[in-house]
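Undergrad: show me the folded form of this:
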Amino acid sequence: MDSPHRASQGINTATFPLLLLTPPILSPNGLQSALVACRCKSTSTDEQPETRRNLLDNASNLLTNLLSGGSLGSMPVAEGAVSDLFGRPLFFSLYDWFLEHGPVYKLAFGPKAFVVVSDPIVAKHILRENAFSYDKGVLADILEPIMGKGLIPADLNTWKQRRRVIAPGFHALYLEAMVKVFVDCSERTILKFEKLLEGKGLGGEKPVELDLEAEFSSLALDIIGLGVFNYDFGSVTKESPIIKAVYGTLFEAEHRSTFYIPYWKVPLARWLVPRQLKFQNDLKTINDCLDGLIENAKETRLETDVEKLQQRDYLNLKDASLLRFLVDMRGADVDDRQLRDDLMTMLIAGHETTAAVLTWAVFLLAQHPLKMEKAQAEIDAVLGHERTTFDSLKKLEYLRLIVVETLRLYPQPPLLIRRSLRSDLLPGGYKGNKDGYAIPAGTDIFLSVYNLHRSPYFWDKPDEFEPERFLAQRKSESIEGWAGFDPLRSPGALYPNEIVSDFAFLPFGGGPRKCVGDQFALMESTVALAMLLQKFDVELKGSPESVELVTGATMHTKSGLWCKLKRRTSVH
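TA: You can find the predicted model right below:
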């Protein structure tokens, strides 16, 4: 059975980006903004009269000036911005204002002002040099009902404790063993495609049309299930009630962040309001599954030191999951609720990102047939008809660069969210104020990864798909505070990272709170892409323009990535 597309789960991904803006508007002081209500009904700027747009923008700017005070007064201001947000993903507008206002500017949005950062020098200051002066802010507000105190939304104290436990789990032998999981799950998807082709007749030579975004979503879910929980969702061939529950919780988080009155906090609302009852049922479905897995792991616990855990024979271990590692680690006793929060975080974050990376990689390759042929030639030379292994993965250099170039053009997520815990002085960045920008405690910051990755100041031909760019050194060209791009700065790394780019490339964040599962996600994407291109030629069903982009936690298509798959006739 085909997996349901994300849109079919009821999530309004077209408006999801704006939920990032609204939680501060629904803050405890009770300030509300009718401006948010206006955007819920709007789909295009052209659908509103010019006068209405002006009134909307003027009202927003007035509220911002009155309520946010002059604390950010030294920054350039993106005024008249609200109506520009209608009908397009938020990060497109943030990019336009970046080119107009510079690396650090204030976004005037109703009763709240946000600082938007589009510069690696400033990003490095926030993420690495002064990391513990910031927390996740708005993002934590949104994700806490779902992920609890998991690594992404956790407060700093909880994060420090859990990071020390979880990070060692993604060690080299575990990742090497996971390649087999990636291959096994990808083979299910490949087999499904081959059966569909055979059903077309003519020896499978007639192409089959598929929504590859939905297929990648199912594949990523199966990989996360086996690699993290030792649980087989089997979602490549059947519809999973767990993933329905996951999407249901995401939908409720959106609803809560855009609704004016937090009625769900009223006593008995969770039992009397149908959508709140459904939310509780969705959470129970997920929690029951995770609690059962945790209990099973604890019943077979083999407690030992972390060094010995990292030396296990993971290739021959029956249960090589991350959950097994966390439960067996000596001195890492933690209650079941915290383990549940950790697992939920990895389920949602790991599933969403990988599916999106694979979707956009195929989208880009389908528009560049010569690059697809080059990738297939490398796959043929390295793999032939054989299965992918950890050793062969290391030889697929061009394919790995395709994955990271995809993440540059379509970062997952396109925004990193932070809130200052104390006053700070941000650097001015390139072409910004040389004296920097003072910000008070409680300032909400959008680190625009999309802007960083497409900055014309730090990348040559930033909008073009050029995987080879990561092989070339780029000097800083007298940009004070930026060390330039040097592939040799991170020796031994399989994939380019924030170090080689000095924070101009942040696909997984940077500094202490960088994503712990980055190598897992990159290797998983590379293996799945290699196995797809090893067997099939891929074309877009329609034009590239017909693939409409929307965004939520990650960047998605609006209606799926519909492609034509045809079996390759020869392997060199």
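Undergrad: could you use CA atoms for every contact and neighbour count after this?
TA: Will do.
Undergrad: where along the stretch 51-200 of the chain do the helices fall?
TA: All helices of the stretch 51-200 of the chain, identified by DSSP state H, counting those that start in this stretch, fall at 90-101, 120-124, 138-147, 156-166, 172-199.
Undergrad: reformat these as CSV; add mean neighbour count and distance to D288.
TA: Below are the helices of the stretch 51-200 of the chain laid out as CSV (neighbours: other C-alpha atoms under 10 Å; distance: least, C-alpha to C-alpha, whole Å):
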stretch, mean neighbour count, distance to D288
helix 90-101, 18, 36
helix 120-124, 25, 39
helix 138-147, 20, 14
helix 156-166, 15, 22
helix 172-199, 19, 24
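Undergrad: I'd like those helices written out as CSV, with distance to K112 added.
TA: Listed next are the helices of the stretch 51-200 of the chain as CSV, based on distance: least, C-alpha to C-alpha, whole Å:
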stretch, distance to K112
helix 90-101, 16
helix 120-124, 22
helix 138-147, 12
helix 156-166, 24
helix 172-199, 43
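Undergrad: please identify which of the ones you listed is closest to L347.
TA: L347 lies closest, by C-alpha to C-alpha, to one member of those: helix 138-147, at 9.7 Å.
Undergrad: please give the structure of this sequence too, so both can be compared:
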Amino acid sequence: MATSHLLHAPTILINGGLRFPTNCCTNVSPSPLCHSSTTIPTLNFRTKGKGPSIRCQSTGTDGPKTRNLLDNASNLLTNFLSGGNLGSMPVAEGAVSDLFSRPLFFALYDWFLEHGSVYKLAFGPKAFVVVSDPIVARHILRENPFSYDKGVLADILEPIMGKGLIPADVSTWKQRRRVIAPGFHALYLESMAKIFADCSARTIIKVEELLERQDLHGGKEIELDLEAEFSSLALDIIGLGIFNYDFGSVTKESPIIKAVYGTLFEAEHRSTFYIPYWKIPLARWLVPRQRKFQQDLKVINDCLDGLIRNAKETRQETDVEKLQQRDYVNLKDASLLRFLVDMRGADVDDRQLRDDLMTMLIAGHETTAAVLTWAVFLLAQNPSKMKKAQAEIDSVLGQERPTLESLKKLEFIRLIVVEALRLFPQPPLLIRRSLTSDLLPGGHKGNKDGYAIPAGTDIFISVYNLHRSPYFWDKPHEFEPERFLAQKKSEGIEGWAGFDPSRSPGALYPNEIISDFALLPFGGGPRKCVGDQFALMESTVALAMLLQKFDVELKGSPESVELVTGATIHTKNGLWCKLKKRSDIL
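TA: This next block holds a predicted model:
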């Protein structure tokens, strides 16, 4: 549940599609030195043969992309208005046309290979600093976290999430974080494991029933959009786990479910549209999609207000320590809302509680569905790794449902989830704005004196670039869940401590501490996602239960899957797969 960074897509992002290439140059791993290349590394695994291959989509000729008149005008305007503010920094003069041809984070990767780990991106009247280095990311996120806020992100999300954890100002965030974080304690997560399994079972039963009907007609497999199924599953889990409300979206559709999806689509629309037209006076009433958004928001807010009211009517106020010692496994209402309402000394108005719940609903739903989608996409192209995962599931679970204890033994499944987040981070960018002037470290191969930035500088921390950096990862574009088991030394990279699982003993999942900020699936520092373990465990249970029962193949080729970005990286037309009952179940 990426409550600290979901929807960190700036207003300059345009929702664009990328069809994975079918006839382009093959390249095993991009060289850090091939700066003249303008290619987009993408995964295109062979389903036959010994292992995966990597293909690249060319974005131009051997030289830099030819810019058109609009691009040149944009760069001149940027240089005139903001070119002198970041004088010592390498400059990537953006092509405005890139905004419409492909997701921006692919272009950011090209420029990262060409200009280095810290560079200025010039787009129209605005300049951004793009960070693709763990040393610099650590400086911003952990060492100086309150010298930066969410900038344009808060402006986009405030009408939807109010003062929830993502868009909240620093003072509000500090107060709410102190209240919310204790709610994600060990006994709560243990009880959530049962909810994860119960909700996942709904999806399993649905698939089994579809297979039974298909079998009556002479078929032994079904075709299903797993992205849509994962989206419904994630919504049900968030509803029950966070505010004790059963959406039942796996098997039915209701006005509240339609409103939730309408709000999700609008949140993504706002994060990917160039001009914030919704701020124009009367737009909320004159523009049809904005009228619908206001209606959807009212439906959800009325529902949340009712849940908050009911929780307060049955309030049992007590201290945090006693709340954390409740019998959550047998508690009728083990939701986070119940914890927040019953916490002594944490009285807050209904509006703030509603903002908190709305933030978790939006953030927790979208991210988990995307993680599961790409995990299946990757596994379907690697039959040997899918079989390895199923063998672990059979050994640990047999035909039983996962529990917190058995989840701890599903090591390979957990690593698959994290590797999917490495290759397809949700979201691919984190947004920050400097509140004061600062001196950024130069990072690996950057200026040793660092880079001075003035107050008000907008920064993109490119998680996608970090996760696929050839400097910090071996075979960065390949799907290798086992990579997290081995220590990786810093190999002479000054200021980076390397990858070492022993730095975070007892951690179920690799994190930013183990990787020294080269892996940021949930951000890092004080404003790291408060629900990271919730989301990771939820994804692990759902993936394990799917593979426990079914074999999964892509309906078409990997190249037929179109990728688009907005709040998260997702598919354009769904992840259509073939599912059939496993024939090798013990």
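Undergrad: and the helices of the stretch 51-200 of structure 1: which comes nearest F279 of structure 1?
TA: In this view, these are compared for proximity to F279 of structure 1 by C-alpha to C-alpha, and helix 138-147 is the closest at 10.1 Å.
Undergrad: coming back round to it: relative to L212 of structure 1, which of the helices of the stretch 51-200 of structure 1 is closest?
TA: Ranking those by proximity to L212 of structure 1 (C-alpha to C-alpha) places helix 172-199 first, at 10.4 Å.
Undergrad: in structure 2, which residues correspond to that closest one?
TA: Using TM-score structural alignment, helix 172-199 of structure 1 lines up with residues 186-213 of structure 2.
Undergrad: and that stretch against structure 1, how far off on average?
TA: Its matched residues in structure 1 lie on average 0.3 Å from stretch 186-213 of structure 2 after superposition (mean C-alpha distance after the TM-score superposition for structure 1).
Undergrad: closest one to I479 of structure 1 among the helices of the stretch 51-200 of structure 1?
TA: Of these, nearest to I479 of structure 1 by C-alpha to C-alpha is helix 120-124, at 9.7 Å.
Undergrad: in structure 2, what stretch matches the closest one?
TA: Using TM-score structural alignment, helix 120-124 of structure 1 pairs with 134-138 in structure 2.
Undergrad: can you find the partner of T368 of structure 2 in structure 1?
TA: Matched across to structure 1, T368 of structure 2 falls on T354, judged by TM-score structural alignment.
Undergrad: wait, that match touches Q519, no?
TA: No: counting by C-alpha atoms under 8 Å, Q519 is not a contact partner of T354 of structure 1; they are 11.4 Å apart.
Undergrad: tell me which of the two has more neighbours.
TA: Neighbour totals were compared for T354 of structure 1 and Q519, and T354 leads with 27 against 18 (other C-alpha atoms under 10 Å).
Undergrad: can you classify the equivalent of D391 of structure 1 over in structure 2 as helix, strand or coil?
TA: Aligned counterpart of D391 of structure 1 in structure 2: E405 (TM-score structural alignment). With DSSP: H, G, I helix; E, B strand; the rest coil as the basis, E405 of structure 2 sits in helix.
Undergrad: mean per-residue distance, the match of helix 120-124 of structure 1 versus structure 1.
TA: Stretch 134-138 of structure 2, aligned to structure 1 and superposed, deviates on average by 0.1 Å (mean C-alpha distance after the TM-score superposition for structure 1).
Undergrad: secondary structure class for the nearest residue to K408 of structure 2 once chain neighbours are set aside?
TA: The shortest distance from K408 of structure 2 to any residue other than its chain neighbours is 6.9 Å, reached at L508 (C-alpha to C-alpha, 6 or more residues apart in numbering). Here L508 of structure 2 is recorded as coil under three-state DSSP.
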